[in-house]
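S.K.: Next comes the sequence, and after it the predicted model I'd like to discuss.
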Amino acid sequence: MSTPGFPGGTAVSSLRVYDWEAADGLHGGTPHVHTASSEAYVVVAGEGEVHTVTPEGVAVDPLSAGSVLWFAPGTVHRLVNSGGLEITVVMQNAGLPEAGDAVFTFPREVMADPAAYAEAARPPREGPQEQRAERARDRRDLAVQGYLELVASIREDGPGALEEFHRRAVEVVRPHLRAWEEIWRERVEREAERTRLQLASLAAGDLGIMREASVVRTEARPGPRAFGMCGRLRTRRPVEPPGGGER
């Protein structure tokens, strides 16, 4: 059983943003950029900020319950938690961010070394909770270090510094593109093609996939929240209705 697919391979998860203090005194998540995927934040509780870097420069947007922000690929973003910040994350191209589309803003020397980058970016999925938390925080701190270096370079040298970072990010992801294409075909292209066929069915007066109408309830996956890039992450899974068919 699975949830209905959205064109674009859209995924939804809930995030409790880290309240760990960073080197610059701010509390929050791991700065990163997506090379191929758009993302949106829907704030459900708490307050904070999102710091972004685009060709237009460095910006800060306040966040509170009800705020909705979208990020195009290439937008460097960093979540700052001022207190109890919780977000619903809407992510395009489900599967690609987990496969490396989310590139961390590590310092230049780390991004230039594939082995060093892979080790620093490794998800904290094994070991006791305390050990996972320590690894997630170390990864966050390294990305904040690189982010602060990037911001300083942009303020000194202008937009060219961001383009240089983008080019380093491209080199990080290039080895993974063949695998990404398989994920894209399976999760994104398939749903777009399904919609195209439905439009053709409707034009012919046929019900098409309307015959498959359904409602799918989901539940939070059991166990502790995962240590994600920007906070404690909770994903969901579809559940069978009681009695195997009655909701």
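M.R.: Sure, I can see it. All values derive from a computational prediction rather than experimental measurement. Numbering: from 1, shown residues only.
S.K.: C-alpha from now on. contacts and neighbour counts both.
M.R.: Noted.
S.K.: Please name every helix or strand in contact with the helix ranked longest in the chain.
M.R.: Ordering each helix of the chain by length in residues (DSSP state H) puts helix 129-157 first. On a contact count with 3 or more Cα pairs under 8 Å, 6 or more residues apart in numbering; DSSP states H and E, helix 129-157 meets helix 160-173, strand 226-227.
S.K.: the inter-axis angle of that helix versus helix 160-173?
M.R.: For helix 129-157 against helix 160-173, the angle by axes from the mean of the first three to the mean of the last three Cα atoms, to 10 degrees is 140 degrees.
S.K.: List the buried residues of helix 129-157.
M.R.: 132-133, 135-137, 139-148, 150-151, 154 (16 or more other Cα atoms under 10 Å).
S.K.: Residues contacting the one helix or strand residue 193 maps to, please?
M.R.: Element membership for residue 193, per DSSP states H and E: helix 190-203. Helix 190-203 is contacted by residues 5-9, 207-209 when judged by Cα atoms under 8 Å, 6 or more residues apart in numbering.
S.K.: let's bring in a second model and compare:
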Amino acid sequence: MVNLPNGIGVSGLEVYPWAASDGCHGGSPHLHTACTEAYVVVGGRGELHTLTLAGPATTPLLPGTVVCFTPGTVHRAVNLGDLRVVVIMENCGLPEAGDAVLTFPPEVLADPAAYAEAADLGPEPTHSPAAGRRARRRRDLAVQGYLAIQRDLASGDTSSLRALYDAAVSLTSARTTQWHRILDAGPAASLAEVRRRLRSLAEGSGTHLAEAKVHSQAAPEPDRRPFGMCGRLSPYR
């Protein structure tokens, strides 16, 4: 995931075509505890299935669609045909540092060791066939927990979603010290740099203009795309 200005992360995503137990094709339902995420649909078609305390919801995903969802939104990308999106993530680095929590069944969420084992893609490279098989098993387990919460919300019962929130806090609270360091090196540093430029302009100097440069990165190799939560990723260095 490349770090864009203001600490925004971006990566390509081809949503899994794998069928789940409910007949939907797609990725692993999960939530983020600190970061807002956005999808920019660039190809194919699909749906974003979400769970919040307001209940279950479905957002159509067609080329050109942009949809944002804030922390606590359980989301599931559903592939209705070659769904490809550009993922834009707030606070670049936090999702890779454990900000995402999968909707595993309650007994797995309650046991940090069991959760870590279920979420792990194994010792093989993350783009290997073995990692792909584990990613599919991980997705199936997350769908199992997701469907139970979805059924409860459809009947007006929010207790299982609230229990997921409690488990997510328990699983991630110890990581926040590390996350502060990521914020300081990313979004906070970017904001400080913008303030430096504004001071330069206010002083009539504009010395930062002479520091102009261009950054670019080539797309990752297709056969080395890792298995992410929702699909095959095209991350940048």
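M.R.: All right, it came through fine. None of these values were measured; they are calculated from a predicted model.
S.K.: mind listing the helices for the second structure?
M.R.: Going by DSSP H, the second structure shows helices at 106-109, 112-119, 129-154, 159-172, 176-185, 187-202.
S.K.: and the fourth one, how far from the first structure on average?
M.R.: This means helix 159-172 of the second structure. Mean deviation of helix 159-172 of the second structure relative to the first structure after superposition (mean Cα distance after the TM-score superposition for the first structure): 1.7 Å.
S.K.: and that helix, what does it pack onto?
M.R.: helix 106-109, helix 129-154.
S.K.: which stretch among the ones you listed comes nearest residue 223 of the second structure?
M.R.: Evaluated over these, closeness to residue 223 of the second structure peaks at helix 129-154, with 10.9 Å, by Cα to Cα.
S.K.: can you give me the offset of the closest one from its chain's centre?
M.R.: 15 Å (Cα atoms, centre = their mean, to the nearest Å).
S.K.: which bit of the first structure covers it?
M.R.: Alignment of helix 129-154 of the second structure against the first structure: residues 130-155, by TM-score structural alignment.
S.K.: quick one: residue 61 of the first structure and residue 50 touch, right?
M.R.: Yes: in this structure, residue 61 of the first structure is within contact of residue 50 by Cα atoms under 8 Å, at 5.4 Å.
S.K.: returning to that earlier point: rebuild the helices and strands packed on helix 129-157 of the first structure as JSON lines, extending it with mean neighbour count and distance to residue 112 of the first structure.
M.R.: As requested, those are exported to JSON lines (neighbours: other Cα atoms under 10 Å; distance: least, Cα to Cα, whole Å):
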{"stretch": "helix 160-173", "mean neighbour count": "17", "distance to residue 112 of the first structure": "7"}
{"stretch": "strand 226-227", "mean neighbour count": "20", "distance to residue 112 of the first structure": "25"}
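S.K.: in the helix holding residue 193 of the first structure, what's buried?
M.R.: So helix 190-203 of the first structure, judged by 16+ other Cα under 10 Å, has buried residues 190-192, 194, 198.
S.K.: which of residue 61 and residue 50 of the first structure has more neighbours?
M.R.: Taking neighbours as other Cα atoms under 10 Å, residue 61 of the first structure and residue 50 compare with residue 50 leading, 19 against 12.
S.K.: gap between that one and residue 213 of the first structure?
M.R.: 38 Å (Cα to Cα, to the nearest Å).
S.K.: Give the aligned equivalent of residue 24 of the first structure in the second structure.
M.R.: Under TM-score structural alignment, residue 24 of the first structure pairs with residue 22 in the second structure.
S.K.: Give me the angle between the longest helix of the first structure and helix 114-121.
M.R.: Using the same axes, to 10 degrees: helix 129-157 of the first structure against helix 114-121 is 120 degrees.
S.K.: Helix 129-157 of the first structure vs the second structure, average offset?
M.R.: Looks like 1.2 Å for helix 129-157 of the first structure (mean Cα distance after the TM-score superposition for the first structure).
S.K.: Look up the closest residue to the counterpart of residue 57 of the second structure in the first structure, ignoring the ones flanking it.
M.R.: Using TM-score structural alignment, the partner of residue 57 of the second structure in the first structure is residue 59. In this structure, residue 59 of the first structure finds its nearest non-sequential neighbour in residue 52, 5.3 Å apart by Cα to Cα, 6 or more residues apart in numbering.
S.K.: check contacts around the one you found.
M.R.: 58-60, 75-78.
S.K.: Just the ones of those in strands?
M.R.: 58-60, 76-78 (DSSP state E).
S.K.: any chance of those in CSV, plus distance to residue 37 of the first structure?
M.R.: Supplementary listing: these in CSV, determined by distance: Cα to Cα, whole Å:
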residue, distance to residue 37 of the first structure
58, 20
59, 20
60, 21
76, 12
77, 13
78, 16
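S.K.: and those residues as JSON lines, adding distance to residue 179 of the first structure and neighbour count?
M.R.: Below are these laid out as JSON lines (distance: Cα to Cα, whole Å; neighbours: other Cα atoms under 10 Å):
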{"residue": "58", "distance to residue 179 of the first structure": "33", "neighbour count": "15"}
{"residue": "59", "distance to residue 179 of the first structure": "34", "neighbour count": "11"}
{"residue": "60", "distance to residue 179 of the first structure": "35", "neighbour count": "14"}
{"residue": "76", "distance to residue 179 of the first structure": "24", "neighbour count": "24"}
{"residue": "77", "distance to residue 179 of the first structure": "25", "neighbour count": "24"}
{"residue": "78", "distance to residue 179 of the first structure": "27", "neighbour count": "24"}
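S.K.: Please identify which of these is nearest to residue 36 of the first structure.
M.R.: residue 76 (12.6 Å).
S.K.: quick one: the aligned residue in the second structure for that closest one and residue 32 of the second structure, what's the gap?
M.R.: Using TM-score structural alignment, the equivalent of residue 76 of the first structure in the second structure is residue 74. Using Cα to Cα, residue 74 of the second structure is found at 8 Å from residue 32 of the second structure.
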